[in-house]
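1. I'll drop the sequence and a predicted model, then ask my questions.
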Amino acid sequence: MTNTKTDETTIVLRNDNGPVATVILNAPRSRNALSGAMMTALHAVLDDIAADTSIRSVILAANGPVFCAGHDLKEMNSISACDGHAALFAQCSALMMRIVTLPQPVIARVHAMATAAGCQLVASCDLAVAGKAAKFATPGVNIGLFCSTPMVALSRNIARKHAMRMLLTGDAIDADTAWQMGLVSDVATDDDLIIATDDLATRIAERSAMTVKLGKEAFYRQLEMPLSGAYDYASGVMTNNMQKHDAREGIGAFVEKRHPDWRHE
């Protein structure tokens, strides 16, 4: 699926450039809020990418003055039944897990404010490049709705006391602070944000897709294991990795001082 429309009738766009897919939230008038429709569209695009072996890295970006304002509060307030709210939050959790389980690495390109579930979206990505003007906040506490699901991704990215400060105060942090805390992996000038993100995505796409997929899955699985179990699991992953063509090719190319010829298997 490749979509290059720029009007707001398509709320999620996908533009492919070789092995890099850029997925763009395209509802600027609603501040790219994660409405049910937005989450459905984004999840569908990610499912398409997961099945597309020609894509080896993904950039998640947004159009408009806000990266993502989190859940659509008007939509949430219009739902009266508990089951309706439960379904909405379950949909959001499934979307975040789709990012984590995607075979390809996902890089958030954050040019402006990412709040609440929008901050969760950034934290759920494997990497994040923030422009200097970007800001991040989990301000649910200010409106009586604690950012409990954003807390899950946030607390797995940054230290507990940093996470709790963001969650308890709702204060926004700037890009440099987000980098110091570990919420984003890179900070670029606003003028260089697109170039910096594209360069990172392209560099990753040049690696063996098999190796990157295997490594991404292993990274998240071992995080939740006790230390000894993590080593046992990771040893098994490396043993399996070593049997693959690309591992033998990569080691051979290194020894022979040549560029590897990846088969992505």
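-> Cool, got the structure.

2. Only C-alpha atoms from now on, for both contacts and neighbour counts.
-> Fine.

3. my read: residue 126 touches residue 107, true?
-> Yes - using CA atoms under 8 Å, residue 126 is in contact with residue 107, at 6.0 Å.

4. wait, what's in contact with the residue nearest in space to the middle of the chain?
-> In the chain, the residue lying closest to the centroid (CA atoms, centre = their mean) is residue 125, at 1.9 Å. Residues near residue 125 by CA atoms under 8 Å, 6 or more residues apart in numbering: 99-100, 105-108.

5. and the closest residue to residue 102 other than its chain neighbours, how many residues sit next to it?
-> Leaving out its chain neighbours, the residue that sits closest to residue 102 by CA to CA, 6 or more residues apart in numbering is residue 50, at 5.8 Å. Counted by other CA atoms under 10 Å, the residues lying close to residue 50 total 18.

6. try this one side by side with the last:
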Amino acid sequence: MTDPEAPLILRESTPAGITTLTLNQPERRNSLSMAMLESLSVALEELAGDDETRVVVLAAKGNVFCAGHDLREIREQLDQKAALQELFRLCSKVMQQIIQLPQPVIARAAGVATAAGCQLIASCDLAVASDSARFATPGVNIGLFCSTPMVALSRNVSRKHAMEMLLTGEMISAQRAEEMGLVNRVVSGENLDQTIHEMASTIAAKSSHTLRIGKEAFYRQLEMGLTDAYEYTSEVMVANLEAADAQEGICAFLEKRAPGWQDR
């Protein structure tokens, strides 16, 4: 049993600039209660202003990554429309905070991720899953369509795959999730942390300024038409070239040496 006084979100950072946020309520299947969402929102807000953190890993304690919203909490609020609206407003805010975070976010997908838990995985920039992980958007099974998880899911996998998950509510394997594009890689449980460490270390070695520019541009251009996307990203490229790290990187490449990033 988890200590009731223990924080809902654990934070651990390495000298290399990799910060891990861990959902820490395994006895509640790490469900996204108001308290959990509030804690996660605060942690993400703090990270957004943390220049020492270059990559974020989102993990969870226990055998369930996240079971989605706390249905017991929701049942108690069925006659409180304002409370329910606030719950989904906050959840939507957290998912957008992940996307808007300057640092890349890697989901450590071990165990089961369902409904808003699957949404959490889909909202991360990258995801590495253990071969025993499973995913579902099962709201349809209890008469509550996974409408908000659908937003992140449909922006990660094809429409047909998203609708299959949403309409059937069936659990899919990690291997199937990789085929769909919901996760980047599937590895054995014993290799999960090493794989994530290697991926995070590779990214952390890049210019954080360049990563920030690229991540923001990626998500902004996705919502644009083709012509607007090219116009916007062309402007981003020109602005990027004015940065010290881009100029250093080009010189280092041409001079066949390792770049010395200034993160600006």
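-> All right, it came through fine. As the structure is a computational prediction, the values presented were derived from the model and not from experiment.

7. List the TM-score for the superposed pair.
-> Overlay of the two chains. TM-score (TM-score structural alignment, normalised by the length of structure 2): 0.97; 260 aligned residues with a CA RMSD of 0.9 Å.

8. rewinding a little: farthest pair within the contacts of residue 125 of structure 1?
-> Of all pairs drawn from the contacts of residue 125 of structure 1, the widest gap by CA to CA lies between 100 and 108 and measures 12.5 Å.

9. higher neighbour count, these two?
-> Using other CA under 10 Å as the criterion, residue 100 of structure 1 and residue 108 rank with residue 108 on top: 26 against 18.

10. Could you name the helices and strands sitting against the helix or strand containing that one?
-> Residue 108 of structure 1 is part of strand 106-110 when elements are defined by DSSP states H and E. For strand 106-110 of structure 1, the elements it packs on are strand 57-62, strand 127-131, helix 193-205, judged by 3 or more CA pairs under 8 Å, 6 or more residues apart in numbering; DSSP states H and E.

11. For residue 87 of structure 1, see how far away the residue nearest to the centre of structure 1 is.
-> 22 Å (CA to CA, to the nearest Å).

12. With residue 114 of structure 1 instead?
-> As judged by CA to CA, residue 114 of structure 1 and residue 87 of structure 1 stand 23 Å apart.

13. More neighbours: those two, which one.
-> It is residue 114, of residue 114 of structure 1 and residue 87, that has more neighbours when counted by other CA under 10 Å, with 25 against 12.

14. does the more buried one really touch residue 70, like I thought?
-> Yes - at 7.4 Å, residue 114 of structure 1 counts as touching residue 70 under the criterion of CA under 8 Å.

15. shared neighbours of those two, anything?
-> By CA under 8 Å, 6+ apart, residue 114 of structure 1 and residue 70 have no common neighbours.

16. The equivalent of residue 59 of structure 1 over in structure 2 - how many residues pack around it?
-> Matched to structure 2 by TM-score structural alignment, residue 59 of structure 1 sits across from residue 57. Neighbourhood size, residue 57 of structure 2 [other CA under 10 Å]: 23.

17. again with residue 194 of structure 1
-> For residue 194 of structure 1, the count of nearby residues is 19 (other CA under 10 Å).

18. which SS class is residue 233 of structure 1?
-> The three-state label given to residue 233 of structure 1 by DSSP: H, G, I helix; E, B strand; the rest coil is helix.
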